[in-house]
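Enquirer: sequence first, then the predicted structure, then my questions.
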Amino acid sequence: MPTTDDFGQGVSIASLTDAPDAAKLARDIVNGIAARSVMRFASASARSAALTAPAEGMTTWLVAEGRLEIYHIGSWLAWPPPAVQTFQVSDAPYNQTQVTVDYSVSAWPRAVFVAPPSGRAYVTVSAGISNTNTDTSTIWAAWRATGNLGFAYTNLTRTGLSAQGRRVVGSRRLMLTGMTAGETITVIPQWNISSGGASTSETFGGALLVEPAP
């Protein structure tokens, strides 16, 4: 009866009591080791045709895509998880006060990414912001996350970069947690002003960076 390797990897090895079959012996060893190594495929479609029932932890290199991927919880996930960054294109209208408003997609595109195996990602918002309506008028550059999280993450005081009555250029970073590996998450940039309008408020050079964490 076949035994398995000494490292607990499930590679089948023929025993001395098995009927002689050199072809089966070689196939069992090669297939067992190949499935646990980094397998190379011409493309994702070629991989799908060859691996109809991938196992948890399988690792592949896709030549056409130039990407290493790991099979985890039913999905092929890029490794290391790629970062995603979007940039502000135009300023907000500042036509509402004391409410947090999403930027339009054309003004500041969303950052869309696939949650890594850890279920964690760093999100950083950077911008130059000012609101000179009064000495105490505030402006925020912030973000919220939604998608397949199971909840919509929004917390202005944790995600936002703020200025009061003057110009501030800076960034703020937060680790977003609780995501399920393989799910698509959307990070949406936002703005908020306490008073004033487009003549007194400004956001420039905005950038939203998502860095999936291992």
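Expert: That came through, no problem. Quick caveat, the model's predicted, so the values are computed rather than measured. Residues are numbered from 1 along each chain as shown.
Enquirer: from here on, just use CA atoms for contacts and neighbour counts.
Expert: Noted.
Enquirer: next one: the biggest helix by length in the chain to chain centre, how far?
Expert: Longest helix in the chain, counting residues (DSSP state H): helix 22-34. Centre-to-centre, helix 22-34 and its host chain are 37 Å apart (CA atoms, centre = their mean, to the nearest Å).
Enquirer: what do you get for stretch 109-116?
Expert: Centroid separation for stretch 109-116 versus its chain: 5 Å, with CA atoms, centre = their mean.
Enquirer: same deal with stretch 204-214?
Expert: Counting by CA atoms, centre = their mean, stretch 204-214 comes out at 10 Å from the chain centroid.
Enquirer: go on, stretch 137-144?
Expert: Centroid displacement of stretch 137-144 relative to its chain, using CA atoms, centre = their mean, is 23 Å.
Enquirer: my guess is A207 contacts Q88, does it?
Expert: Yes: using CA atoms under 8 Å as the test, A207 is close enough to Q88 to be in contact (6.1 Å).
Enquirer: circling back: for the longest helix of the chain, buried residues please.
Expert: 28-29, 32 (16 or more other CA atoms under 10 Å).
Enquirer: one more structure, for comparison:
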Amino acid sequence: MTVQYTPMSNLPYPQPADPADLPAHLKALAEALDHRTVLRFADAAARDAKVTAPIAGMLAWVGSPGRLMYYTGAEWVPAAPTPVYKINLTSGTTTSTTFVETLSTGDPVTVSFLAPASGQLLVTVGGYLWSSVANNASVMSAIIRNSSGTVSLAASDNRAALVNSVSRASVSSQFLVTGLTPGATYSATPAYRSGATSNTASFDSRFIRVDPIP
């Protein structure tokens, strides 16, 4: 069979002089189209078991957690990264002068996400903050961890919302995170601290939002 290919998608098609073997011609076309469609798999493990040699630009729907992915040539990453957001309306306090993730009441506010192809994202944390002692800080930052629980980016005053007043104030802080592994799973959790053990730092309606940068 003399193979000819379409100029745009490089798909094979038979020539007039080729044997009239319709099954063979359809098989060649189907195999050429197979990796160009949106593939469907139950999860990432099933995808990786089936697609052992992915090609840049391939698309795959992963049923769990329900996400369209594409292959960059190095990693599978979300085709359309979307923000994730979580809020805890329960008020809580701490007197710890080092960052903690759990306050006196309420659970940690953790979100999970896949790093985009750029390996970059914007994290926003905030809420209502106030202190029991004037001129003492109530500070809210965030911790980024990989899927094994290792800290990729620690909480820091340089990436924090803070209030130095006994008056309740609505504040937030946004910071850039870089150097994440594209396609890898991470989590982000707010962390809190007080400026002094004599000060009770209070936090209410605390939230975190992660915006992947494509």
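Expert: On my side now, so go ahead. All values derive from a computational prediction rather than experimental measurement.
Enquirer: TM-score for these two?
Expert: Once superposed, chain against chain, the TM-score is 0.75 (TM-score structural alignment, normalised by the length of the first structure); 209 aligned residues with a CA RMSD of 3.6 Å.
Enquirer: can I get the buried residues of helix 22-34 of the first structure in a markdown table including distance to T124 of the first structure?
Expert: Shown next, in a markdown table, are these (distance: CA to CA, whole Å):
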| residue | distance to T124 of the first structure |
| --- | --- |
| D28 | 48 |
| I29 | 47 |
| G32 | 43 |
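Enquirer: just the helices in the first structure please.
Expert: Under DSSP H, the first structure gives helices at 22-34, 44-50, 156-159.
Enquirer: any chance of the ones you listed in TSV with distance to I73 of the first structure as columns?
Expert: Listed next are the helices of the first structure as TSV, based on distance: least, CA to CA, whole Å:
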stretch	distance to I73 of the first structure
helix 22-34	21
helix 44-50	16
helix 156-159	29
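Enquirer: anything in contact with each of A207 and Q88 of the first structure?
Expert: Residues touching both A207 of the first structure and Q88 by CA atoms under 8 Å, 6 or more residues apart in numbering: none at all.
Enquirer: one step back: distance from the longest helix of the first structure to the second structure after superposition?
Expert: Overlaying the second structure shows helix 22-34 of the first structure at a mean distance of 2.6 Å from the equivalent residues (mean CA distance after the TM-score superposition for the first structure).
Enquirer: can you name every helix or strand that that helix contacts?
Expert: In terms of contacts (3 or more CA pairs under 8 Å, 6 or more residues apart in numbering; DSSP states H and E), helix 22-34 of the first structure is packed against strand 12-13.
Enquirer: show me what the strand it packs on packs onto, helices and strands only.
Expert: When contacts are defined as 3+ CA pairs under 8 Å, 6+ apart, strand 12-13 of the first structure packs onto strand 3-4, helix 22-34.
Enquirer: make JSON lines from those and add distance to N192 of the first structure to it.
Expert: Listed next are those as JSON lines, based on distance: least, CA to CA, whole Å:
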{"stretch": "strand 3-4", "distance to N192 of the first structure": "62"}
{"stretch": "helix 22-34", "distance to N192 of the first structure": "54"}
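Enquirer: of all those, which one is nearest V101 of the first structure?
Expert: Of all those, helix 22-34 sits nearest to V101 of the first structure, with 51.5 Å by CA to CA.
Enquirer: so which of the helices and strands packed on strand 12-13 of the first structure is nearest R47 of the first structure?
Expert: helix 22-34 (13.6 Å).
Enquirer: how far away is M140 of the second structure from V51 of the second structure?
Expert: Look at M140 of the second structure and V51 of the second structure: by CA to CA, to the nearest Å, they are 43 Å apart.
Enquirer: between the two, point out the one with more neighbours.
Expert: Per other CA atoms under 10 Å, whichever of M140 of the second structure and V51 has more neighbours is M140, with 31 against 14.
Enquirer: ok, now which ones touch the closest residue to A92 of the first structure other than its chain neighbours?
Expert: Closest residue to A92 of the first structure apart from its sequence neighbours, by CA to CA, 6 or more residues apart in numbering: Y103 at 6.6 Å. For Y103 of the first structure, the contact set (CA under 8 Å, 6+ apart) comprises 92, 109, 188-191.
Enquirer: just the ones of the residues you listed in strands?
Expert: With strands taken from DSSP state E, the overlap with the contacts of Y103 of the first structure comprises 188-191.
Enquirer: can you tell me which of those comes closest to G10 of the first structure?
Expert: Of those, the one sitting nearest to G10 of the first structure (CA to CA) turns out to be I188, at 44.7 Å.
Enquirer: distance check, the closest one against V84 of the first structure.
Expert: I188 of the first structure is 13 Å from V84 of the first structure, where distance means CA to CA.
Enquirer: which residues do the two both contact?
Expert: Common neighbours of I188 of the first structure and V84 (CA under 8 Å, 6+ apart) are A111.
Enquirer: which of these two has more neighbours?
Expert: Neighbour count, other CA under 10 Å: between I188 of the first structure and V84, I188 has more, with 22 against 16.
Enquirer: how near is that one to V123 of the first structure?
Expert: 11 Å.
Enquirer: ok, now V84 of the first structure?
Expert: 10 Å.
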